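Participant: I would like to see how this sequence folds:
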Amino acid sequence: MADEPRTRTQRKADVLELLSAKVADTWVATSDGDGPYLVPLTMAWFDDRIVLATARDAPTARNLVARGGARLALGGTRDVVMIDASLERTLPVADAGAVGEAYAAQSDWDPRTAGDGYVFLVLLPARVQAWREVNEIPGRTLMRDGAWLV
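Facilitator: All right, here's what the predicted structure looks like:
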């Protein structure tokens, strides 16, 4: 039998804890128009934004720049967080300022040492959903149109 469902307030707190965890990993899904592309990346949570780092010419970076959005997944199958986000900006790692500092502080590597071929992708969450079991599917949407519902 499943545990009692968490309140939306508790789910939001759990999501924020997961986003700000040291070395937070996420699956990032983008599309090039012909089909999906899925890759695991380490992320940072900074200023209510998701920050990814990857090679400038990687499919994830190219797809985000071309299409403007991605779906991210965190957690396991019994503690799911799904995030739909839009690309707010792309920053060369050498000119990232506070974004680069925040990423390096949360991550286990510093992309600023990887050279000019890397960029930071700053994503603005638009929708966040979180659930553990079927009893948490009702009310799973915690953010809609970029605004927290709790």
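Participant: When you work out contacts or count neighbours from here on, use the C-alpha atoms and nothing else.
Facilitator: Will do.
Participant: so how far is residue 14 from the nearest residue to residue 144 once chain neighbours are set aside?
Facilitator: Once flanking residues are discounted, residue 144 sits nearest to residue 127: 4.7 Å by Cα to Cα, 6 or more residues apart in numbering. Distance of residue 127 to residue 14, computed by Cα to Cα, to the nearest Å: 16 Å.
Participant: Here is a second sequence; please produce its structure as well for comparison:
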Amino acid sequence: MDRPVDWKSLTKRLSQTDWQIALVVSGGGIGAIERCMKRAGASVNFVEAVVPYSRASMRDYLGAPMVGKSASKETSIQLAQVAFERAVSFSDIDQGRAVGIALVAAMPTFPARNQTNQIHVAMITMNGCQSRSRELDGQLIDRDDAEEIAEAMVAEMVENLTG
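Facilitator: Okay, here's the model as predicted:
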């Protein structure tokens, strides 16, 4: 998504569906949780939002070691799978409407790290997995811009549910 996200319209369209979403965010993009929950009736679609931020809390959430680095496509898919399973277990409707969405990121920080800044988002439903990844040029982007990109990547996944 290169255009600004109209969160109000997106969450309104989502509220007209019966998707049951478990959302997990780590390393950045935390604003996506606020954006998704900042409407009356958000509990109609969201069964939980979790922020396992440290490596230890990520291992605990997963119930197993990470398959990749903490900010990797593989880990986003692994987290989305756990989120999907949790959505199924917490859902009050059939599991065909359950969704697990996970965002993991290595964001611009200070002091700068010797790692590529990157964002990975994955979504799992009964129909399969979708994932998106984006590398960020640390010289050209600041943390606030990176956060907006991460939030927009979550919005893209949610948008796929409302189409």
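Participant: Could you tell me the TM-score of the two chains?
Facilitator: Superposed pair, TM-score by TM-score structural alignment, normalised by the length of the first structure: 0.29. Supporting alignment: 80 aligned residues with a Cα RMSD of 5.0 Å.
Participant: Neighbour count: residue 127 and residue 14 of the first structure, which is higher?
Facilitator: Neighbour tally, residue 127 of the first structure and residue 14, criterion other Cα atoms under 10 Å: the higher count belongs to residue 127, 19 against 15.
Participant: Please identify which helix or strand holds that one.
Facilitator: strand 118-131 (DSSP states H and E).
Participant: Mind giving me the packing neighbours of that strand?
Facilitator: With contacts taken as 3 or more Cα pairs under 8 Å, 6 or more residues apart in numbering; DSSP states H and E, strand 118-131 of the first structure sits against helix 8-19, strand 49-55, strand 80-92, strand 141-144.
Participant: Please identify the most buried of the ones you listed.
Facilitator: strand 49-55 (a mean of 22; mean count of other Cα atoms under 10 Å).
Participant: Give the next helix or strand downstream of that strand.
Facilitator: Defined by DSSP H and E, the subsequent element after strand 49-55 of the first structure is helix 59-67.
Participant: what's the next secondary structure element after that next one?
Facilitator: Following helix 59-67 of the first structure in sequence, per DSSP H and E, is strand 69-74.
Participant: now the angle from that next one to helix 59-67?
Facilitator: Relative orientation of strand 69-74 of the first structure versus helix 59-67 (axes from the mean of the first three to the mean of the last three Cα atoms, to 10 degrees): 140 degrees.
Participant: where exactly do the strands run in the second structure?
Facilitator: 20-26, 46-50, 98-106, 117-125, 128-136 (DSSP state E).
Participant: can you tell which of these is closest to residue 148 of the second structure?
Facilitator: Closest to residue 148 of the second structure of the strands of the second structure, according to Cα to Cα: strand 117-125, at 11.1 Å.
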